[in-house]
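Trainee: sequence and predicted structure below; questions after.
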Amino acid sequence: MKLLSLNLGQAAAVDVPEESKSVTGIDKRPVAGPVRVAAPGPKGVGGSGLAGDAVCNRRHHGGNDQAVYAFAREDLDAWEVELGRGLPNGSFGENLTTEGLDISGALIGERWRIGAEVVLEVTAGRVPCLNFQRHLGERGWVRRFAGKGEPGAYLRVVRPGEIRAGDPIEIVHRPDHDVTVALAFRATMNERELLPRLLAAGEALHPEILESARTYAAQQDGSADSATRRCRRASEAP
């Protein structure tokens, strides 16, 4: 397992109607490195965990819990076949293009050491957005990408340091639960009945998803309690 490519993006204008013009750093390009990796700060304030990488919309992107985005070269290869076009490393806006690592099968809270210093922790899968669709230039891309269920992984920085293309990747911790990136993504996107299962990942899960899972589970418990009370009242009626 290794870091095949290390990719950084610069702010660039999005080609959309004038009333909604914005900038994005999704167009990532490979660099040799070394690049400094560190926790960038809370969402809304902090940007990317990689020095020199632009995060323009900090309301939805960047911050400590999605400081780094990783995508597998093997998954890019599969998309190349499906789309009938080349997809260079960084094409999906990923900071890390990996080789030999099952990212969708990674567990929430799983930790990777990259090179000699950096340790990252898996927090969630990537939720596709319209900028991603515009960047790829594929009609219906958000739905198509979501339907594939292999979103790549967001990671937080546990131990800072420097990384470079070609560094080895080692899984140094696998938590004792079965909540994978793919499962968390399905629960977040369109299978909300799976949300309570995500609670097994605990605080390692991206906090926004954890809150959604807790809220959904509480609502389900409340509905079950209400149904039980109705049944009890019905059975006690004369």
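Mentor: That came through fine.

Trainee: hey, let's count contacts and neighbours off CA atoms from now on
Mentor: Fine.

Trainee: helix, strand, or coil at the residue lying closest to L130 once chain neighbours are set aside?
Mentor: Using C-alpha to C-alpha, 6 or more residues apart in numbering and skipping residues adjacent in sequence, the residue nearest L130 is V142, 6.9 Å away. At V142 the chain is in helix, as set by DSSP: H, G, I helix; E, B strand; the rest coil.

Trainee: hmm, V142 is touching P128, no?
Mentor: Yes: the pair V142 / P128 is scored as a contact, 5.6 Å apart, by C-alpha atoms under 8 Å.

Trainee: what segments of this structure are helices?
Mentor: Ranges of helices in the chain, per DSSP state H, are 73-83, 130-136, 141-148, 181-189, 207-236.

Trainee: next up, a structure to set beside the first:
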Amino acid sequence: MAEIVAVARDEGHRFSKPLLPAIRLLAGLGVEGDAHCGETVKHRSRVAVDPTQPNLRQVHLIQAELFEELAARGFSLQPGDMGENVTTRGLDLLALPTGAQLRLGPNALVEITGLRNPCVQIEAFQPGLLKAVLGRDANGGLIRKAGIMSIVLEGGEVRPGDSIEISLPALPHRALERV
């Protein structure tokens, strides 16, 4: 069963986010009280390019299994450390197609927009981590493992222990790309 392990938010633009007992998702905006909440892009590098572009990065999700994979390589990470809002377990987030919808708990609904593109802040957090969250597939294509991004379709409170239900979009599915 897919479930939420942890939730986090931060009103500032810091790399890691503190864990909370619950977060509230706001339709069309993101996580209430989070620095990335809003209709238009809030990531500083994106704002510098075009502050009017739509915010396709309202909610950041990472699978807890990534932390276990990284621990086997000598890294020590906990939920919230990589700036995610929602840490999941039991769901291969990276295998989902663009447009997949996740029901988080009883009320909140998010739509997957793409992959998080890991930046140099990850390297500053723990040396070697940037390389560890990037991989190569059998054809040499880049694999980004630092989580996925989504927009909020329906708001609601999200808590650790909440279940996650998946709805896939109509075929053909589009693989996730960085957003």
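Mentor: Sure, I can see it. From a predicted model like this one, the values you see are computed outputs, not experimental measurements.

Trainee: now the TM-score, please.
Mentor: Their TM-score after superposition, calculated using TM-score structural alignment, normalised by the length of structure 2, is reported as 0.79; 161 aligned residues with a C-alpha RMSD of 2.3 Å.

Trainee: the residue nearest to L130 of structure 1 maps to what in structure 2?
Mentor: Under the alignment by TM-score structural alignment, V142 of structure 1 pairs with L130 in structure 2.

Trainee: contact partners for its match?
Mentor: P118, C119, V120, I122, E123 (C-alpha atoms under 8 Å, 6 or more residues apart in numbering).

Trainee: ok, and the closest non-adjacent residue to the counterpart of the second one in structure 1?
Mentor: Okay, so that is C119 of structure 2. In structure 1, C119 of structure 2 lines up with C129, judged by TM-score structural alignment. Closest residue to C129 of structure 1 apart from its sequence neighbours, by C-alpha to C-alpha, 6+ apart: V142 at 6.3 Å.

Trainee: how close does the one you found get to L101 of structure 1?
Mentor: 24 Å (C-alpha to C-alpha, to the nearest Å).

Trainee: and the corresponding residue of structure 2 for A39 of structure 1, how many neighbours?
Mentor: With TM-score structural alignment as the criterion, A39 of structure 1 lines up with G28 in structure 2. When neighbours are counted by other C-alpha atoms under 10 Å, G28 of structure 2 registers 19.

Trainee: again with R139 of structure 1
Mentor: R139 of structure 1, neighbours per other C-alpha under 10 Å, totals 10.

Trainee: go ahead and confirm it touches Q133.
Mentor: Yes: R139 of structure 1 lies in contact with Q133 (C-alpha under 8 Å); the separation is 7.3 Å.

Trainee: the contacts of L130 of structure 2, buried ones only, as a ChimeraX selection?
Mentor: Restricted to buried positions by 16 or more other C-alpha atoms under 10 Å, the ChimeraX selection for those reads:
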select :118,122
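
Trainee: any idea how far E110 of structure 1 is from the nearest residue to K2 of structure 1 once chain neighbours are set aside?
Mentor: Excluding its sequence neighbours, the residue lying closest to K2 of structure 1 (C-alpha to C-alpha, 6+ apart) is P168, at 4.2 Å. With distances taken as C-alpha to C-alpha, P168 of structure 1 is found 16 Å from E110 of structure 1.

Trainee: with G9 of structure 1 instead?
Mentor: 26 Å.

Trainee: likewise A217 of structure 1?
Mentor: 24 Å.

Trainee: what is the neighbour count of R233 of structure 1?
Mentor: 11.

Trainee: V7 of structure 2 now?
Mentor: Around V7 of structure 2 there are 24 residues (other C-alpha under 10 Å).
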